[in-house]
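Enquirer: Here's a sequence, model it:
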Amino acid sequence: MKNLRFTMMTFALIFMVMTACSKQQDNAASTSQKDVNGVVQDSSGKTVLYWYDPMTPGQKFDKPGKSPFMDMQLEPKYAETNDANASNNSADNGVIISSQSVQNLGIRLEKAGNRSFGEALSAIGRIEPDERRFYAVQTRIPGFVERLFVRAVGDPVVKGQKVAEIYAPELLAAQQEYLALLTLNDIDNDGSLKQAARNRLRLLEMSESEVVGITKTGKASIRFGVYAPASGVLAELGVREGGQLMAGSSLMQITDLSQVWLIAEVPEKDAARLKLGLAAEVR
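Expert: Below you'll find the model as predicted:
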C-alpha cells in the first residue's frame, strides 16, 4: 500500500514539472513570435525587416518558414541600426545599403538636378588664320628694298606702321617734276599742272605726309615708305634688304589674327550630328 501511494505521488510530481516546462516554452515561443510592423521577429534581439529566400531575394515574407521556391528555410533581413535611412526600421522607406557595400561598389551620392547628357562628339582640330584676313603688301613701281622694319615671319605689325623703305628711280623723277612745277608760277597759273603732278605721286604710293614734306622742304626724298594695311603678324616675307622689286610683286603678306578658324576633322559617320550653331568646347 505504501509503495502504491509513493508511486502515485511520483507521477503527480512529474506531471506538475512537465506542465510548468510547457508553460515556459509557450511563453518563450510567444515572446519570440512577436510582431513588429506586421513582421514576425526572431529571438536575436535585432529588428527583422522581412524574411526572404537567399536564392530569390526579391520576394519578401512577413514570417519564417520554408521557402515556396527552394527547399530551404527563409532567412531574416535585419535593419541596419547604423544607417540613417533605417531610423524607423521599415522597409517601405526606401533601399537600404550597408556602408560596406557602398564602399565596395564605389557608390557616390549627389543632389538631383537637371543635366544635359548624351554621347559626346570628339574630334581632332587645328587653329588656322581666317583666309579672308590676309593682306598682300605690294608696290606699283619697280625699285630696291633699302630698309626693312620687320624681318621674320611672326613679327607683329600695327596698321599704318612703316614696314619698309624703297628706292625707286621712277618715283624720284616724279618728285623732281613736281618740285619744278612749284617754281613755275607763270606757266601754271591755275595750278592744274601742280595738282596733276601731286596726284601722280599719290598714285605711285607716296603717302600724303611724304608729299607735304617734300613740298615744304623743296627737296625730293630718295626713298619712300611702305606701310602696313592692317594689324596682325607677318605671314610671309618675299624679299630681303637690298633685293629688287618688280612692279606688282609681293613684298610681304600680313595675317590679321583677331579672328581665326577652327578646322575640325569630324569622321564622316558623325557628320550628320553636326548642326549650325552647335556649341563646341576647345581644349
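Enquirer: going forward, measure contacts and count neighbours with C-alpha atoms only.
Expert: Fine.
Enquirer: Stretch 185-200 spans what distance, first to last residue?
Expert: 19 Å (C-alpha to C-alpha, to the nearest Å).
Enquirer: What residues sit buried inside it?
Expert: 193-194, 197-200 (16 or more other C-alpha atoms under 10 Å).
Enquirer: Need the contact partners of that stretch.
Expert: Contact with stretch 185-200 is made by 174, 177-178, 181-182, 211, as judged by C-alpha atoms under 8 Å, 6 or more residues apart in numbering.
Enquirer: out of those, which are buried?
Expert: 174, 178, 181-182, 211.
Enquirer: Show me the strands in the stretch 51-200 of the chain, by range?
Expert: For the stretch 51-200 of the chain, the strands defined by DSSP state E, counting those that start in this stretch occupy 56-61, 75-78, 124-129, 134-138, 143-148, 156-157, 162-167.
Enquirer: same for the fourth one, what does it pack against?
Expert: Strand 134-138 makes packing contacts with strand 250-255 when contacts are defined by 3 or more C-alpha pairs under 8 Å, 6 or more residues apart in numbering; DSSP states H and E.
Enquirer: The helix or strand following the strand it packs on vs strand 124-129, what angle?
Expert: Moving toward the C-terminus from strand 250-255, the next helix or strand (DSSP states H and E) is strand 260-265. Here strand 260-265 runs at an angle of 150 degrees relative to strand 124-129 (axes from the mean of the first three to the mean of the last three C-alpha atoms, to 10 degrees).
Enquirer: ok, residues contacting strand 260-265?
Expert: 123-130.
Enquirer: List the contacts of residue 236.
Expert: Residue 236 touches 153, 252-254, counting by C-alpha under 8 Å, 6+ apart.
Enquirer: one more to put side by side:
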Amino acid sequence: MDSKIKKAVNNKYVTYGLILLAGLFLGWLIFSGGPSSGEQTTAAEHDHDHDHGEEVWTCSMHPQIRMDKPGKCPLCAMDLIPLKTTGSGDAAIDPDAIQLSAEAVALANIQTTVVSRQNPVKNVRLYGTIQVDERLSQSQTSHVSGRIEKLMVSFTGESVRQGQTIATIYSPELLSAQQELLEAVKMKDIQPALLQAVREKLSLWKLSDEQIAAIEQSGEVSPLTDITANTGGIVVSKNVNQGDYISTGTVLFDIADLSRVWAVFDAYESDLPFLKVGDKLDYTLQSLPGKTFSGRISFINPILDPTTRTAKVRVETTNTRAELMPGMYANALVNAPLKQYNNQIVIPKSAVLWTGKRSIVYVKQPDTETPAYLLREVELGPSLGDAYLVLSGIEDGDEIVTNGAFTIDASAQLAGKRSMMNDEAGRAVTGHESHSMPGSGSHTHDHASAGHEHAMMTVQGLCEMCKERIEKAAMSVKGVSSASWDGTAKQLHLNYDPAQTDLDKISQAVAKAGHDTDKHKADQKVYDALPGCCKYRE
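Expert: Okay, the predicted model is just below:
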C-alpha cells in the first residue's frame, strides 16, 4: 500500500495536479477578501466625501466657477452664492424647495416677513409748483388813449393797494370831451339830452360824478386823468414805461392778490383713478424744509396733456403770511384708501421678482429644521408705493422672503429647479432678467431658447416722475416685456423680443417722451414742456 502511494506521489501528473490545487486554494484565499476590502474602500471614500462636503460657492452667471469660500466671481465680479450647504436634509421639505444652511442664509442676508391681510392705502406721489390764483389776478388797463405823463408803479413785484393811483395819462380826447361838457352846460335849457350824453361819455372814461360836477361848476378843464388800481396785490407784470403812448384798453400792469394761491400738481393717467375732488393732500416745499402744508383737491383737469400724459390737480391754499411764492416747487403725497380691495394681502415690493410676464415670490416652508424656500407665482394688484396688493398666489400667514430673493432664485436655477427663468424644471420661459458687469455700457445677452433679449441703454432724467415717464415710454413699444430705469446709474434695463422691435425703436420712443438717450436726443420743445423737477439739461 505504501509503495502505491509513493508511486502515485512520484508521478509527475499527480505532482502537477497538487500544485494546481494549491494554487487555486491560495487564489481563493487572496481574492475572497477582495469584496470586503472593496467595501471598506467604498465606505472610506464615502466617508471622505461626506467629511469634505462643505459649502461650494459659485456664480449665478458663470456656474463653472467653484470656490471654497464666499467672494467675487473672477469673470463678472458678482457676489458668489452657495451651491452646496452643510445643512442636513429634512423629510418634510418639498422636493422643489431650495435648502440653504443657516450660515448661507446669514451670509446672503435673507430676510422674511409674515404676510397679513390689510385695508390697503395707495400712496400717490405728485410733483408741482405754486401758482397764482387766476380768479384773484386782474389786468390794469387804461380807459383813455394818450401819453403816460407819470407812472407811480415802477417795477415788477411792487405792492399795490386797491384805489391807489398807479398812473397819470395826458389825453387830448379827454380834453375835448370836457370842453364839450362846458358847451353842453350852456345849452342845457335848450338841449338837456346833449348834456346828459356828454356826462355819460365822461363816466365811461371813469370820471366820477363828483369830478364831472366840479368841471361844470369851475368851468376849468384838464387834459390829465388818473388811473387807479381796481384791486390790491403784487405787480406780476409791468407792460409800459413813462412817456409811452397808449390807446384805450392797453394793459398797463397785471396785479395778483397772493392772499390765496394754488398748488398745481401733475398726475399721471395711471394715478388719476385714485384721486378725486375733496381728497386731502399734504405737500412740502423745497424752500421751506420741515414744514408741511395741507389742503383738499378742488379741481382735476378733465383734459390730459398729450405730451407729458399728465393732468393738472389743483389745491387751494391760504397764504396770509406770504410764505408761498409763485414758482416754488412742491412735492405732495396723497393717501388714497382702496376700499374695493379691503382685507387683501399686501407685500413689500422687494419681495417680488419679475420675469416679464410672471411675478414670483419665495415662501419659507414652516416646520423644517433646514431653511427651505419654495417658489410661488402671484397675481399682483395695484402698486401701493413701496408695496403691492396681492390678488392670488399666497395666503394669510405665509412667510415670504423680502430680502435676498434673487440669491435664492439663482440657487434654484443652478439646481435645475423651478425659478424665474424656468417655469418648470428644465423648460425655459420667455421672461429673463440678467445682471451686467460693473461699469459696462450698453450691451445685450442673447437667449435663443427664451426668444427675448436683455439690454441696457443710458437715459437722462432726475426724479420719480422721470422714472415713470421713461418706463411707460419704453413699455409702449410693441415687443417690450419689461422696463426698469435706475435713476442713480441713468441706466434703462429692458427685456424685449428682437423679432418685434429693436433698441433703436425703443430709444426713439423714450426720446419722444422728452428724455435724451445714448442714441437719440429729445426734441427741445418736448423737453421744455417737462415739469421743472425733470429738467436734466444744464
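Enquirer: Out of the contacts of residue 236 of the first structure, which is nearest to residue 141 of the first structure?
Expert: residue 252 (15.4 Å; C-alpha to C-alpha).
Enquirer: Quick one: neighbours of that closest one, just the number.
Expert: 21 (other C-alpha atoms under 10 Å).
Enquirer: Confirm for me that it is in contact with residue 233.
Expert: No. Between residue 252 of the first structure and residue 233 there is no contact under C-alpha atoms under 8 Å: 10.7 Å.
Enquirer: what does residue 236 of the first structure align to in the second structure?
Expert: Here residue 236 of the first structure is matched to residue 237 in the second structure, going by TM-score structural alignment.
Enquirer: for residue 161 of the first structure, same thing?
Expert: Residue 161 of the first structure maps onto residue 164 in the second structure, by TM-score structural alignment.
Enquirer: unless I'm mixing things up, that match is touching residue 226, no?
Expert: No. In this structure residue 164 of the second structure lies outside contact range of residue 226 using C-alpha under 8 Å: 9.7 Å.
Enquirer: sorry, back to before: buried subset of the contacts of residue 236 of the first structure?
Expert: 252-254.
Enquirer: could the residues you listed go into a markdown table alongside distance to residue 169 of the first structure?
Expert: As requested, these are exported to a markdown table (distance: C-alpha to C-alpha, whole Å):
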| residue | distance to residue 169 of the first structure |
| --- | --- |
| 252 | 21 |
| 253 | 25 |
| 254 | 27 |
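Enquirer: which of those residues lies closest to residue 58 of the first structure?
Expert: Nearest to residue 58 of the first structure among these is residue 254, at 73.4 Å by C-alpha to C-alpha.
Enquirer: surely that closest one meets residue 230?
Expert: Yes. Contact criterion C-alpha under 8 Å: residue 254 of the first structure and residue 230 qualify, at 7.5 Å.
Enquirer: Can you show me the helices along the second structure?
Expert: Using DSSP state H, the helices of the second structure run over 2-10, 12-32, 34-51, 102-107, 172-186, 192-204, 209-218, 405-414, 464-475, 503-512, 524-528.
Enquirer: same question, the stretch 1-150 of the first structure
Expert: 2-32, 99-105 (DSSP state H, counting those that start in this stretch).
Enquirer: was I right about residue 458 of the second structure contacting residue 492?
Expert: Yes. Using C-alpha under 8 Å, residue 458 of the second structure makes contact with residue 492 at a distance of 6.2 Å.
Enquirer: When the two are compared, which one has more neighbours?
Expert: More crowded of residue 458 of the second structure and residue 492, by other C-alpha under 10 Å: residue 492, with 22 against 19.
Enquirer: And the more buried one? What does it align with in the first structure?
Expert: In the first structure, nothing lines up with residue 492 of the second structure, judged by TM-score structural alignment.
Enquirer: List the contacts of residue 492 of the second structure.
Expert: Residue 492 of the second structure makes contact with 456-459, 483-486 under the criterion C-alpha under 8 Å, 6+ apart.
Enquirer: and the closest residue to residue 492 of the second structure other than its chain neighbours, what is it in contact with?
Expert: Nearest residue to residue 492 of the second structure, sequence neighbours excluded (C-alpha to C-alpha, 6 or more residues apart in numbering): residue 485, at 4.2 Å. By C-alpha under 8 Å, 6+ apart, the contact set of residue 485 of the second structure is 467, 470-471, 491-493.
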